[in-house]
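K.L.:
Sharing a model that was predicted from the sequence below.
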Amino acid sequence: MPFALYSRSIKAAALVGSGLASFARTRRSAEATILTFHGLSEDSEDQGILDWSLHLPVEVFRSTCSMLAKEYHVISLADLVEARSRGTCLPDNSVVITFDDGYASNYELAYPILREFGLHATIFVTTGFLDGVEMFWFQRADLALGRSQKELLDWKINGKKLRLYLGTYELRQQSLKRLLPELKELPDTDLLSEMDRLEEALEVSTPAFEDLPKAMRPMTWEMACEMSLSGHVDIGGHTHTHPILARCDVMAMRAEISTCRDRIHAEIGELPFAFAYPNGGTDDFTRETLMLVREAGFKAACTTVSGRVHDTVSMHQLPRYGSPESVLEAKATVSGAFETLKDWRQSCRKAMSMI
């Protein structure tokens, strides 16, 4: 386990064991929490994938859902948006489950668990991915570094020189971790050509969809329709090709958002009410993005900025937490223990600065 995740797990265990999570759960019961997942996996030891951070072990998801069903009120994102829009109260300790991208594992692994516990989720799909015409650029980067026969690559990007070591699986993982942030900084018009250049340098071909490892594969529209009709899942928008929208010009942003909306409408039969910004950080969307999302008819949009949903939060900048790596981390997150600890630290710093 990476040190950062190990440290967070230790902190979560301390917050739950000390009783702070129980205290926060009572104190912050009027605030809602939105959790973000991507894919699930049954075998995270498969070395065909370098970055497993997007594919949570299914047993962790099942244990998290079991805990949420017993101790919290899991509501739909639509219910949260309607309540906040009308100024009505949510059930105490409300939690919303969301997924990004549209992996087949959402249907094959997550959907049966949602039905088992009677829970609801919103899945934000990248429509070109489901159409089978637009593979994610970060999947191409992962597989290129993972499948290359080279042991070293010197790479120039964004005015920097990166030495990417590829001699072992662990070194390939580290190199991918260094490369991805640099790729995210590129204008969208340059990103795919950069991926072509990278694959050529690594002497690998762009994989076909049927060559993707199981955990990386997209769901089909038939899967999405079945889940939508079940009452357990809403389908939301996540662009058509998954660009970071702040790296696009306005025309490209509009096309990504509207094409995504229209494809979902055509396949599901309903206009999606919610949207999620790819990557989702504060620098990954702009004022123009917010305007275009509203213009497209989306009533709400989710970020990946950590935070609780309270009365003053913008419906088009909803905060979400990343997927917890354990049930203890899930408890510390949805209870508000992490936020309470952060608040206390800020109060202490402020008090010390006044001495």
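P.N.:
Thanks, I have the structure now.
K.L.:
C-alpha only now, for contacts and for neighbours.
P.N.:
Fine.
K.L.:
by contact count, what packs against the one helix or strand residue 224 maps to?
P.N.:
Using DSSP states H and E, residue 224 falls within helix 221-230. Packing partners of helix 221-230 (3 or more CA pairs under 8 Å, 6 or more residues apart in numbering; DSSP states H and E): strand 233-237, helix 250-268.
K.L.:
To residue 312, which of those lies closest?
P.N.:
Nearest to residue 312 among the helices and strands packed on helix 221-230 is strand 233-237 (22.9 Å), distances taken as CA to CA.
K.L.:
Pasting the second one now:
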Amino acid sequence: MKFPLMLPDFAKPGTTNGYAFLIYHSVAGDLNFELDLPVALFRRQMEFLARVGCVISYDKAVTALHSKNAPLQNTFVLTFDDGFANFYKNVFPVLKEFQIPATLFVTTGFVEDGIAYSIQRHRDHAEAKPVTWEILGEMVQSKLVTLGAHTHTHPNLAGQPQDQVIEELAKPQALFRERLGLEVRHFAYPKALWNPAVEKLVAEYYATAVISGGRKATPEYFNPYRIPRIPIRRSDGWLFFRAKTRGWLAGEEALYVRLRKLHAA
């Protein structure tokens, strides 16, 4: 449980400037892990973002960052990792309702083989079905969903030999091209883990890559292969969600990243 915070109104001066790339994973509410949000909570968050700020596409944000353009206050970018089937059932209708763009980073091996994601968190275990190629194609046609790659089998790339890393980077591109006729330009590191050697290889295949970090992306410190994102968790509650959209809880995410690296070592 997190301690409650007394936060000032979202729109008051003092908001940290930058592009807030938010990370979501699952939106169903029936999976026993932190990164699965109830549908009603997710919809409330989207209504809030659409009302108080400006939700722009991933490509538009990257172009602005490259151009060193300062964002408007309360500028958000939605990203989703993995490619759960509940994205189509629970997220896509909300995106259409509020006309909000989003980028979905897909682990192509699960889609290609139709294998359920096995989610293990401590003693809790759950499984979630992946989307299908047909569904991905339909969502791309809407112009609201952009697809990115999240490797083929979701390994920790920092712990893989070079030839395996190359396969994990190249195979998703080949599948997107073959199944959907798409050239995929953006990448998300599994578990937000990477090292300089992995980053160098990613740069040979993709135009950008996203990590975690918990802070906003700013033109002053922009690295296209280390775009920071802000994870949204079930336990955030409403006040912590609002704080995260302002970039206030970067220290919390830095601790999560450190723990993930220690666990992967």
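P.N.:
Cool, got the structure. What you are looking at is a predicted structure, and each value in this text was computed from that prediction instead of being measured.
K.L.:
and for the helix holding residue 224 of structure 1, what span of structure 2 is it aligned with?
P.N.:
The alignment of helix 221-230 of structure 1 onto structure 2 (TM-score structural alignment) spans residues 133-142.
K.L.:
What are the buried residues along that stretch?
P.N.:
Residues of stretch 133-142 of structure 2 classed as buried by neighbour count (16 or more other CA atoms under 10 Å): 133, 136-137, 139.
K.L.:
Closest one of those to residue 4 of structure 2?
P.N.:
residue 139 (37.5 Å).
K.L.:
For the closest one, which non-adjacent residue is closest in space?
P.N.:
Nearest non-adjacent residue to residue 139 of structure 2, counting by CA to CA, 6 or more residues apart in numbering: residue 145, 5.8 Å away.
K.L.:
count of residues packed around that neighbour?
P.N.:
The local packing of residue 145 of structure 2 (other CA atoms under 10 Å) involves 24 other residues.
K.L.:
Kindly provide the distance from it to residue 225 of structure 2.
P.N.:
21 Å (CA to CA, to the nearest Å).
K.L.:
All the helices of the stretch 51-200 of structure 2, in order from the start?
P.N.:
58-66, 86, 92-98, 108-113, 133-141, 162-180, 196-205 (DSSP state H, counting those that start in this stretch).
K.L.:
Tell me, how many residues neighbour residue 19 of structure 1?
P.N.:
Neighbour count for residue 19 of structure 1, taken as other CA under 10 Å: 12.
K.L.:
From residue 304 of structure 1, how far out is it?
P.N.:
Applying CA to CA to residue 19 of structure 1 and residue 304 of structure 1 gives a distance of 27 Å.
K.L.:
can you pull out the strands in the stretch 101-250 of structure 1?
P.N.:
121-125, 152-157, 160-165, 233-237 (DSSP state E, counting those that start in this stretch).
K.L.:
who does the first one touch, helix- and strand-wise?
P.N.:
Packed against strand 121-125 of structure 1 by the contact rule (3+ CA pairs under 8 Å, 6+ apart) you find strand 94-101, strand 233-237.
K.L.:
how about 10 Å then?
P.N.:
Counting contacts by 3 or more CA pairs under 10 Å, 6 or more residues apart in numbering; DSSP states H and E, strand 121-125 of structure 1 packs against strand 33-37, helix 77-86, strand 94-101, helix 221-230, strand 233-237, strand 274-276.
K.L.:
which bit of structure 2 covers that strand?
P.N.:
The aligned range for strand 121-125 of structure 1 is 102-106, by TM-score structural alignment.
K.L.:
That stretch: average distance to aligned residues in structure 1?
P.N.:
For stretch 102-106 of structure 2, the mean deviation from structure 1 after alignment is 0.3 Å (mean CA distance after the TM-score superposition for structure 1).
K.L.:
Now do the buried residues in that stretch.
P.N.:
For stretch 102-106 of structure 2, burial by neighbour count (16+ other CA under 10 Å) applies to 102-106.
K.L.:
any idea which of those residues is closest to residue 75 of structure 2?
P.N.:
For the buried residues of stretch 102-106 of structure 2, the residue nearest residue 75 of structure 2 by CA to CA is residue 102; the value is 13.3 Å.
K.L.:
gap between residue 335 of structure 1 and residue 69 of structure 1?
P.N.:
Separation of residue 335 of structure 1 from residue 69 of structure 1 (CA to CA): 14 Å.
K.L.:
Residue 126 of structure 1 now?
P.N.:
Counting by CA to CA, the gap from residue 126 of structure 1 to residue 69 of structure 1 is 28 Å.
K.L.:
And residue 246 of structure 1, by the same measure?
P.N.:
For residue 246 of structure 1, the distance to residue 69 of structure 1 - CA to CA - is 37 Å.
K.L.:
the more surrounded of the two?
P.N.:
Legend: neighbour count by other CA under 10 Å for residue 246 of structure 1 and residue 69, higher for residue 246 (22 against 16).
K.L.:
which position in structure 2 aligns with that one?
P.N.:
Counting by TM-score structural alignment, residue 246 of structure 1 lines up with residue 158 in structure 2.
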